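Q: sequence-free structure coming up:
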């Protein structure tokens, strides 16, 4: 438990916000590739997926390792566009807004999903759960003026 608190404290710092967007995804992509989709390095602390979404401008597939909050039923996932508390929205959120049909790699299984941007009361309820799940999200939100985008991913076709 003490290790989790240390990681939460470190992940809330501005230095981490500057470095993490470059280092964490690169390490995750490499480990994910080497383990054939079975392991995400960052998922040792938080559950994670590799999102494959269509680029909003390029139209090309974009793979992004992300932390997620699996919902209790086990067949939906919450993604948070916190960008580690950096000013702009992460690119993957624009991709999902433009092309909500995507795919995730979840524990080595590819799952076709549709992303839904949460708003209003639905977002507020999920945000409360997210803060209990990973308290640094509150620090990230306090650091930026933009509303952090929150998406629910639901499996397509069943």
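A: Thanks, I have the structure now. Computed from a predicted model, the values in this text were never measured in an experiment.
Q: make it CA atoms for all contacts and neighbour counts henceforth
A: Will do.
Q: pull out the buried residues from the top strand by length along the chain.
A: For the chain, the longest strand by residue count, based on DSSP state E, is strand 109-117. Residues 111-117 are the ones in strand 109-117 that count as buried (16 or more other CA atoms under 10 Å).
Q: next one: residue 60 from residue 95, what distance?
A: 10 Å (CA to CA, to the nearest Å).
Q: looking at the two, which one has more neighbours?
A: residue 95 (22 against 11; other CA atoms under 10 Å).
Q: helix or strand right after the helix or strand containing the more buried one?
A: Element membership for residue 95, per DSSP states H and E: helix 91-98. Using DSSP H and E, the helix or strand that follows helix 91-98 towards the C-terminus is strand 101-106.
Q: spell out which residues are contacts of both of residue 60 and residue 95.
A: Jointly contacting residue 60 and residue 95 under the rule CA atoms under 8 Å, 6 or more residues apart in numbering are residue 54.
Q: put this beside the first:
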């Protein structure tokens, strides 16, 4: 693991666990937004364990019928585990506020990614920096409500 991967992993851990701690201390009232993005909790099924896993994420695009998240992991050389899990099982759940609902996840194709990436980077320019730090193509994930 490179130094860049170590710092990306540590940063991701601090952000996720710090976010969880703030939500616990404030009774879920803060932070609802982070860096101008909605915060969600994504629930996946572990591709190896079969157990429910949860990740706190920011959504640069948050609409009633579509949520977009970026599998950046701070520019780490490997995809985040939550992304690997949803690739293996695209039936996920999203918690936003007090509500948890079923969603379907898929990786944006090249054209969709090009369009969505521009919007995501306008909201959080850090995504471009993450992409420059890694050789992997950072996936853009589209979540849509499951009925």
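A: Perfect, thanks for sending it. This structure is a prediction, so every number in the text was calculated from the model and none was measured.
Q: can you calculate the TM-score here?
A: The TM-score (TM-score structural alignment, normalised by the length of structure 2) is 0.85; 142 aligned residues with a CA RMSD of 2.1 Å.
Q: follow-up on the earlier one: does anything pack onto whichever helix or strand comes after the longest strand of structure 1? Which helices or strands?
A: Sequence order places helix 120-133 as the next helix or strand after strand 109-117 of structure 1, per DSSP H and E. When contacts are defined as 3 or more CA pairs under 8 Å, 6 or more residues apart in numbering; DSSP states H and E, helix 120-133 of structure 1 packs onto helix 136-143.
Q: what range in structure 2 does the helix it packs on sit on?
A: Counting by TM-score structural alignment, helix 136-143 of structure 1 pairs with residues 126-133 of structure 2.
Q: quick one on the thing from earlier: the longest strand of structure 1 to helix 91-98, inter-axis angle?
A: 70 degrees (axes from the mean of the first three to the mean of the last three CA atoms, to 10 degrees).
Q: buried residues in the match of helix 136-143 of structure 1?
A: 127-128, 130-131, 133.
Q: identify the farthest-apart pair in these.
A: 127 and 133 (9.9 Å; CA to CA).
Q: still on that earlier bit, which of the buried residues of strand 109-117 of structure 1 lies closest to residue 30 of structure 1?
A: Among the buried residues of strand 109-117 of structure 1, and counting by CA to CA, the member closest to residue 30 of structure 1 is residue 111, at 20.2 Å.
Q: show me what contacts that closest one?
A: The neighbourhood of residue 111 of structure 1, defined by CA under 8 Å, 6+ apart, consists of 103-105, 155.
Q: redo that, cut-off 10 Å
A: Taking CA atoms under 10 Å, 6 or more residues apart in numbering, we find residue 111 of structure 1 in contact with 51, 75, 102-105, 154-156.
Q: filter those residues down to the buried ones.
A: Buried, going by 16+ other CA under 10 Å: 51, 102-105, 154-155, out of the contacts of residue 111 of structure 1.
Q: buried ones in whichever helix in structure 1 runs longest?
A: Among the segments of structure 1 that qualify as a helix by DSSP state H, the longest is helix 14-34. Under the neighbour-count criterion of 16+ other CA under 10 Å, helix 14-34 of structure 1 has 14, 17, 25, 28-29, 31-32 buried.
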